[in-house]
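**Q** Quick one: sequence plus predicted model below, questions after.
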Amino acid sequence: MILCIGNVLTAEELSYLCNALAAASFVDGKTTAGWHARQVKHNTQLKEDAAIAPELKQMILNAIQNNSVFQMAVRPKLVRSPLISRYTPGMSYGTHVDNALMGNLRTDVSLTLFLNDPNTYEGGELVIEDSLGSHPFKLEAGSMVVYPSTTLHHVEPVTTGERLVTVTWVQSYVRDAGDREILFDLDTVRHTLFETHGKTSEFDLLSKTHANLLRKWAET
């Protein structure tokens, strides 16, 4: 399942982040790429030991983890510390698949959170490939796209302006993407039913089914 989630960061948070990043130091993004992805990764990333890095990363991580749709769709067990990336004209990230393991984290879900206005740069679409074709994403600032880490994907070259994003990876309690989608659909219907009719016998039955499937599929 590929899912776009809006308003992950507030306007105030985005303003603070972009102002801080304008004065921050960036390094070659190849330093965090796998041996094969290093050949096609052409961007820069916020310097890990930059004084502002811990604060900005924690702000982003809190916003992601506090998002209710993210929690429902991804069922996060572990979330890796995010990387903040910058693309200027001529930069891109060629076709690759994310590493299956990053330290002690198995990558089940990848996400890209867009930090600046898409109208301020040309190109830079994230393109995710699946059995139905290629799907480009260039979202509003503060929005993110989450997608299975098993997919091939790439970032189109930026031709003008500057693209600012943060990326990270998640190990889910539910390993299988299809199972996560079933749980998300059930949870969405369950919440809608409760908001419309309150706690009914139908709601209880859906809740039982959702809980028992999660109990069956979850890896603790």
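**A** Done, it's in.
**Q** contacts, neighbours, all on C-alpha from now
**A** Fine.
**Q** Would you map the helices across this structure?
**A** For the chain, the helices defined by DSSP state H cover 11-22, 53-65, 68-74, 177-197, 201-217.
**Q** Pick the most deeply packed of these.
**A** Of these, the one with the most neighbours on average (mean count of other CA atoms under 10 Å) is helix 68-74, at a mean of 19.
**Q** just checking, what packs against that helix?
**A** helix 177-197 (3 or more CA pairs under 8 Å, 6 or more residues apart in numbering; DSSP states H and E).
**Q** now the angle between helix 201-217 and the helix it packs on, please.
**A** With axes from the mean of the first three to the mean of the last three CA atoms, to 10 degrees defining the directions, helix 177-197 sits at 160 degrees from helix 201-217.
**Q** and the comparison structure, right after this:
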Amino acid sequence: MLITIEQVLSKDEVRQFRAHLDGADWQDGTRSAGTLARAVKSNLQIDDASELAVSLGNHIVRCISQRPTFIAAALPREIYPPKFNCYQDGGAYGLHIDSAVMPLPGTRKNLRTDLAATVFLSEPDDYDGGELEIETAFGAQCVKLAAGDMVLYPASSLHRVTPVTRGARLASFFWIESLVANEADRTMLFDLDQTIQALTPALGATDERLLRLTGVYHNLLRRCAIT
């Protein structure tokens, strides 16, 4: 399931982010790559532990936590602190897959990477290339969104960032551990949730049929959730 969520950050918030990021201390992104990924990764990143990265990352987490579509699609249990990257001058990230388990910074816990997310911080017209290509059962899906928009997709997917041949592509990216580990179960629950939301205005929140359908949703979530 690949979902885009518009305006996770407003245009004013994006401008504020860019004002900070344009003067940030960018470092070689291969420092955070695994052995295989290092061979295909060419970008810049900000130190995850820097005050700037932590502050902007916390703001993104607060924003997405208020978006019902994100909650319904991800059913988040843990969110990895957002990172920030920049692709320019031919920078790219070849086909790769994210690590299945990552240590949560500042804790002794690990996070299972069920979903990956990218929040675009550059407008599409600001750069050439830089598409996020995600392999799906229906072929490769190319994603290049407006600044402030986010794409959410299974972290188990092969994906890549195509070379940026003009301008700079700035983005934030992170992972989510879901209460529901199985992708098919998450998709079913999301579809059911969206159906309930669509029917509520017409039927009314007290309609017995809607209440039964809501009961089905929660009983399925009880069965699928890992707590």
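**A** Great, that's in hand. In this text, all values refer to a predicted model and were calculated from it rather than measured experimentally.
**Q** so the longest strand anywhere in structure 1 matches what in structure 2?
**A** As assigned by DSSP state E, the longest strand anywhere in structure 1 is strand 163-172. With TM-score structural alignment applied, strand 163-172 of structure 1 matches the range 169-178 in structure 2.
**Q** residue range for stretch 120-128 of structure 1 in structure 2?
**A** Taking TM-score structural alignment, stretch 120-128 of structure 1 hits residues 126-134 over in structure 2.
**Q** who touches Leu14 of structure 1 in this structure?
**A** Contact analysis of Leu14 of structure 1 by CA atoms under 8 Å, 6 or more residues apart in numbering lists 115-116, 141-142.
**Q** who wins for neighbours among those residues?
**A** Leu115 (25 neighbours; other CA atoms under 10 Å).
**Q** tell me the contacts of it?
**A** 14, 17-18, 141-143, 164-166.
**Q** ok now do Thr165 of structure 2, which residues does it touch?
**A** Thr165 of structure 2 neighbours (CA under 8 Å, 6+ apart): 88-91, 127-129.
**Q** Tell me the buried residues within the residues you listed.
**A** Buried by 16 or more other CA atoms under 10 Å: 88, 90-91, 127-129, out of those.
**Q** Now for the aligned partner of Pro148 of structure 1 in structure 2: which residues touch it?
**A** Applying TM-score structural alignment, one finds that Pro148 of structure 1 aligns to Pro154 in structure 2. Residues near Pro154 of structure 2 by CA under 8 Å, 6+ apart: 1-2, 114-116, 183.
**Q** any chance of those residues in CSV, with distance to Ala53 of structure 2 too?
**A** Output for those, formatted as CSV (distance: CA to CA, whole Å):
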residue, distance to Ala53 of structure 2
Met1, 28
Leu2, 26
Asp114, 23
Leu115, 21
Ala116, 18
Glu183, 30
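**Q** Name only those of the residues you listed that count as buried.
**A** Buried among the contacts of Pro154 of structure 2 by 16+ other CA under 10 Å: 2, 114-116, 183.
**Q** Out of those residues, the closest to Val40 of structure 2 would be?
**A** Checking the buried ones among the contacts of Pro154 of structure 2 against Val40 of structure 2 with CA to CA, the nearest one is Ala116 at 18.8 Å.
**Q** Without its sequence neighbours, what residue ends up closest to that closest one?
**A** Trp175 (4.4 Å; CA to CA, 6 or more residues apart in numbering).
**Q** same deal with Ala20 of structure 1?
**A** Ile52 (7.5 Å).
**Q** Skipping adjacent residues, who's closest to the aligned partner of Trp217 of structure 1 in structure 2 in space?
**A** Counting by TM-score structural alignment, Trp217 of structure 1 lines up with Cys224 in structure 2. In space, and not counting its chain neighbours, Cys224 of structure 2 is closest to Val180: 5.8 Å by CA to CA, 6+ apart.
**Q** Pro76 of structure 1 and Ser172 of structure 1: what is the separation?
**A** Counting by CA to CA, to the nearest Å, the gap from Pro76 of structure 1 to Ser172 of structure 1 is 4 Å.
**Q** Now do the same contact list for the spatially most central residue of structure 1.
**A** Centroid-nearest residue in structure 1, with CA atoms, centre = their mean: Leu111, separated by 1.6 Å. Neighbouring residues of Leu111 of structure 1 by CA under 8 Å, 6+ apart: 144-147, 167-169.
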